[in-house]
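S.K.: the sequence isn't on hand, but the structure is:
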C-alpha cells in the first residue's frame, strides 16, 4: 500500500516511517512547522526521509500555529517537568493540531496518488490529547472518506493507537530504527532535557521495552523520580 507518513522527527513517527518502509510502500514524509519551540525535530524528520530515500514535504503552518495560542509548545510558557500523567502536561496541548495536520496530509496524499496516511498517535497520548484517541481517528477517517468521495480513496493508518510507547520502541528496534537520530524533547535544547513529559516518557519506554536508550539527557536520572511521583499519586 502506497503510504504517506506524518513525521515530526520524534521516536514514534520515525519508527513508524521505518516500519512502513519495511511493510508497505513508503512514498513520502510530511512534517509541519507550526512555530514549535522544539523546531529542531524537523531536521530529524528530514534526515529520516533522506535515509529512507523518499521525498520530504515541510508544510509551513507558522501563521496557523500563532493563532493556536495557550500552549507551552508555541507560546512563551514554560514547558513543565514531570510525567505525562500529571495534570500540568495539559499546557502542552496545541488545540486541534493533529486534526489540521492530518487534513493537510490527506490532501497531499490524494494529490499524489497515495493510498494511506499513517500517523504515530499512541495509547499514552489519549487522556491529554483528544485528537490522538481512537474515537477521533475513527471519526476522522470516516470524514476524509466523505471529503474525498469520488476523487481519491485514502485510508487512515494508526497502528499504535491502542499501544504503548514501549511497544513502539520494541517494533522500532525490530525494524532497525536509529533511535539516536530522533528528537522528542519539547524544550529544544542542545540535549534532551530529561525532565519534560516527552523525555520522561521516552526514557521510561526504553526501560519497559528492555532496549538500550542511546539518548543523551541533560538530566538522565530524573525520570525515575517522575515515575515514582506518579505512582504515589
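M.R.: Arrived safely, thanks for sending. Nothing here was measured: the structure is a model prediction, and the numbers come from that model.

S.K.: drop to CA atoms for contacts and neighbour counts, all remaining ones
M.R.: OK.

S.K.: and the longest helix for the chain?
M.R.: helix 97-112 (DSSP state H).

S.K.: check which helices and strands that one sits against.
M.R.: For helix 97-112, the packing partners by 3 or more CA pairs under 8 Å, 6 or more residues apart in numbering; DSSP states H and E come out as strand 2-6, strand 116-118, helix 134-147.

S.K.: 7 Å instead?
M.R.: Using 3 or more CA pairs under 7 Å, 6 or more residues apart in numbering; DSSP states H and E, the elements in contact with helix 97-112 are strand 116-118.

S.K.: what packs against the strand it packs on?
M.R.: So strand 116-118, by 3+ CA pairs under 7 Å, 6+ apart, packs with strand 2-6, helix 97-112, strand 155-157.

S.K.: ok, how many other residues are close to residue 198?
M.R.: When neighbours are counted by other CA atoms under 10 Å, residue 198 registers 23.

S.K.: doesn't residue 45 make contact with residue 9?
M.R.: Yes - counting by CA atoms under 7 Å, residue 9 touches residue 45, with 3.9 Å between them.

S.K.: the more surrounded of these two?
M.R.: Shown here are residue 9 and residue 45; by other CA under 10 Å, residue 45 has more neighbours (30 against 27).

S.K.: I'd guess the more buried one is in a helix, am I close?
M.R.: Yes - assessed with DSSP: H, G, I helix; E, B strand; the rest coil, residue 45 lies in a helix.

S.K.: ok now do it, which residues does it touch?
M.R.: For residue 45, the contact set (CA atoms under 7 Å, 6 or more residues apart in numbering) comprises 7-9.

S.K.: go again using 10 Å as the cut-off
M.R.: Residues in contact with residue 45, defined by CA atoms under 10 Å, 6 or more residues apart in numbering, are 6-11, 13-14, 17, 29-32, 51, 56-58, 181-183.

S.K.: and here is the other one:
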C-alpha cells in the first residue's frame, strides 16, 4: 500500500528542518517545497537542497524572486538594514514580508492538488506570533478554511508546532536525534550567522534552553 503524500514547505531553517523529519517519521511520502522569494538569506535555499539530497526527499526549489519588487518595505528583501535584537522588540516588524505565507501556502496548495497530496505542512510556531500575523492561529485557521474550498480536492494545512516555542521544537528534534549543522536561520546571508538578528537570538535561546551547543558557526 502506498504512503499518503504530503507537501512540506521547507525553508532550510531549524523549524522546518524539524518539521520535515517529523513528517517523514510519520510515514508520509514527502514532497519538500522551497521558495526563493528574493530573501537576503538565500543561503537557506542551498542548505535545504543539501538536506533533501541527503534524505532522499523529493524537492522542488521555486524561484519567485521577482515578487520582491512588491515587498521592498521588508528588511528581508528590500534595501532596509536587518535589525538586531529580540523578536518581541518593535523594530523587528521591519522583517515582516508582506503577505508572504499566504502567497507561499497558495502555491503549496496548488502543488498538493497537482500531485494528489492531501496535506500541506509549514512550520509556524508560537515564537513568531508576536511579530508575524501570518504565523498566528487565526491566520492558519482561516487559510485552512479556504484550502478546503478553493479546489475540488480539499487540502488540509498542518502546523504541528503552532503553539510550541522554538526551544520546544528543538527539543522535539533532539528526541529524533537530529543534528542541526545543516540548517540556516540568520536573516543575513553571510558566510557565518550574525548572532544578533532576531532569528539568531531566538535560535541561540533555544539551544541554551536545551543545554546543547549550536553546531553552526557565528561571527
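M.R.: Arrived safely. Nothing here was measured: the structure is a model prediction, and the numbers come from that model.

S.K.: TM-score for these two?
M.R.: After superposition, the two chains reach a TM-score of 0.95 (TM-score structural alignment, normalised by the length of structure 2), with 216 aligned residues with a CA RMSD of 1.1 Å.

S.K.: coming back round to it: where does the longest helix of structure 1 end up in structure 2?
M.R.: Aligned by TM-score structural alignment, helix 97-112 of structure 1 falls on residues 100-115 of structure 2.

S.K.: what's the answer for stretch 131-140 of structure 1, then?
M.R.: With TM-score structural alignment as the criterion, stretch 131-140 of structure 1 aligns to 134-143.

S.K.: and for the nearest residue to residue 135 of structure 2 once chain neighbours are set aside, the neighbour number?
M.R.: Using CA to CA, 6 or more residues apart in numbering and skipping residues adjacent in sequence, the residue nearest residue 135 of structure 2 is residue 124, 5.0 Å away. Neighbourhood size, residue 124 of structure 2 [other CA under 10 Å]: 26.

S.K.: equivalent analysis for residue 56 of structure 2, please.
M.R.: 10.

S.K.: that one matches what in structure 1?
M.R.: Under TM-score structural alignment, residue 56 of structure 2 pairs with residue 53 in structure 1.

S.K.: swap in residue 31 of structure 2?
M.R.: Checking TM-score structural alignment: residue 31 of structure 2 goes with residue 28.

S.K.: mean deviation of the longest strand along structure 1 from structure 2?
M.R.: Criterion DSSP state E: the longest strand present in structure 1 is strand 25-33. In this overlay with structure 2, the average offset of strand 25-33 of structure 1 from its partner residues is 1.1 Å by mean CA distance after the TM-score superposition for structure 1.

S.K.: ok and that strand relative to strand 2-6, angle-wise?
M.R.: 20 degrees (axes from the mean of the first three to the mean of the last three CA atoms, to 10 degrees).

S.K.: if you count neighbours, what's buried in strand 25-33 of structure 1?
M.R.: For strand 25-33 of structure 1, the buried set under the neighbour-count rule, 16 or more other CA atoms under 10 Å, comprises 26-33.

S.K.: that one packs against which elements?
M.R.: strand 2-6, helix 11-23, helix 41-52, strand 56-60, helix 62-67, helix 97-112, strand 116-118 (3 or more CA pairs under 10 Å, 6 or more residues apart in numbering; DSSP states H and E).

S.K.: off-centre distance for the match of stretch 131-140 of structure 1?
M.R.: Chain-centre distance of stretch 134-143 of structure 2: 15 Å, with CA atoms, centre = their mean, to the nearest Å.

S.K.: pull out the buried positions in it.
M.R.: Result for stretch 134-143 of structure 2 [16+ other CA under 10 Å]: buried residues 134-137, 140, 143.

S.K.: mean per-residue distance, the match of helix 97-112 of structure 1 to structure 1?
M.R.: Averaged out, stretch 100-115 of structure 2 is 0.4 Å away (mean CA distance after the TM-score superposition for structure 1).

S.K.: so how far is that stretch from its chain's centroid?
M.R.: 14 Å.

S.K.: what does stretch 193-209 of structure 1 give?
M.R.: Its chain's C-alpha centre and that of stretch 193-209 of structure 1 lie 14 Å apart, by CA atoms, centre = their mean.

S.K.: would you check the span in structure 2 matched by that stretch?
M.R.: With TM-score structural alignment as the criterion, stretch 193-209 of structure 1 aligns to 194-210.

S.K.: ok, back up a step: wait, the match of residue 31 of structure 2 sits on residue 51?
M.R.: No - counting by CA atoms under 10 Å, residue 28 of structure 1 stays clear of residue 51, with 11.7 Å between them.
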